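**Q** got a sequence here, can you model it:
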Amino acid sequence: MQEQDKDILHLLGEKLRQVRTEKGLSQSELSYDANIPKNQVGRIERGEISTSITNLYKICTALGIKVKDLIDF
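**A** The predicted model follows:
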């Protein structure tokens, strides 16, 4: 993976964690609401994986935000 890709994943993860905590949700609650595995939420937040646009959409829907708001960094 290229360094730029790692940077993007890290920024996305930080933004996701920020929004999730501002909404007062745990990783478990978000994973339940988005219908994705809890460990996947953690791995996205840590910038370890690149997730699909489908999962980003599920996460954003569960958070009550638009995808563009999550990736605006």
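
**Q** contacts, neighbours, all on C-alpha from now
**A** OK.

**Q** the helices in the protein, which residues?
**A** Secondary structure of the chain, counting by DSSP state H: helices at 3-22, 27-34, 38-45, 53-63, 67-70.

**Q** for the most centrally placed residue in the chain, which non-adjacent residue is spatially closest?
**A** The residue lying closest to the centre of the chain (Cα atoms, centre = their mean) is residue 16, at 4.2 Å. The shortest distance from residue 16 to any non-neighbouring residue, by Cα to Cα, 6 or more residues apart in numbering, is to residue 45 (6.2 Å).

**Q** want to put them side by side, so please do this one too:
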Amino acid sequence: MKATALVAWNLRRLRVKRALSQEALAVDAGVDRSYVGRIERGVENPTVETLDRLAKALEVPAAELLLVPKSNEKPPPTLRRGRKKR
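**A** Okay, the predicted model is just below:
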């Protein structure tokens, strides 16, 4: 699996695990929401600095964004559409 695909997989997995929208993660990391979406689709190649900012916003080490999924692991789900209740 390519590094961009690993980052995409893990970013979505961690974001959904914390029930964060792309918008909320983007605000916390100081990046544009559409950029988070492009990273999750694997069409952007984020810098190490951006990976560090995203990891800090997700409260994980940056290395966790490069973990190889287990062979039987299902793709991360998506969150329900629309604004989340707080």
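
**Q** TM-score of the superposition?
**A** Here the TM-score for the pair of chains, by TM-score structural alignment, normalised by the length of structure 1, is 0.87; 68 aligned residues with a Cα RMSD of 1.1 Å.

**Q** picking that back up, what's the neighbour count on the alignment partner in structure 2 of the residue nearest to residue 16 of structure 1?
**A** Under the alignment (TM-score structural alignment), residue 45 of structure 1 maps onto residue 40 of structure 2. Residues lying near residue 40 of structure 2 (other Cα atoms under 10 Å) number 21.

**Q** what stretch of structure 2 does stretch 60-72 of structure 1 fall on?
**A** Going by TM-score structural alignment: stretch 60-72 of structure 1 matches residues 55-67.

**Q** okay, buried residues for the matching stretch please.
**A** Using 16 or more other Cα atoms under 10 Å as the burial criterion, the residues of stretch 55-67 of structure 2 that qualify are 55, 57-58, 62, 65-66.

**Q** just put these in CSV and tack on distance to residue 3 of structure 2.
**A** As requested, these are exported to CSV (distance: Cα to Cα, whole Å):
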residue, distance to residue 3 of structure 2
55, 15
57, 20
58, 19
62, 13
65, 9
66, 7
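
**Q** which members of the residues you listed define the maximum pairwise distance?
**A** Spatial extent of these (Cα to Cα) is set by the pair 57 and 66 at 15.9 Å.

**Q** quick one: residues contacting the aligned partner of residue 15 of structure 2 in structure 1.
**A** Using TM-score structural alignment as the criterion, residue 15 of structure 2 maps onto residue 20 of structure 1. Neighbouring residues of residue 20 of structure 1 by Cα atoms under 8 Å, 6 or more residues apart in numbering: 26-27, 30, 63.

**Q** out of those, which is nearest to residue 9 of structure 1?
**A** residue 27 (17.4 Å).
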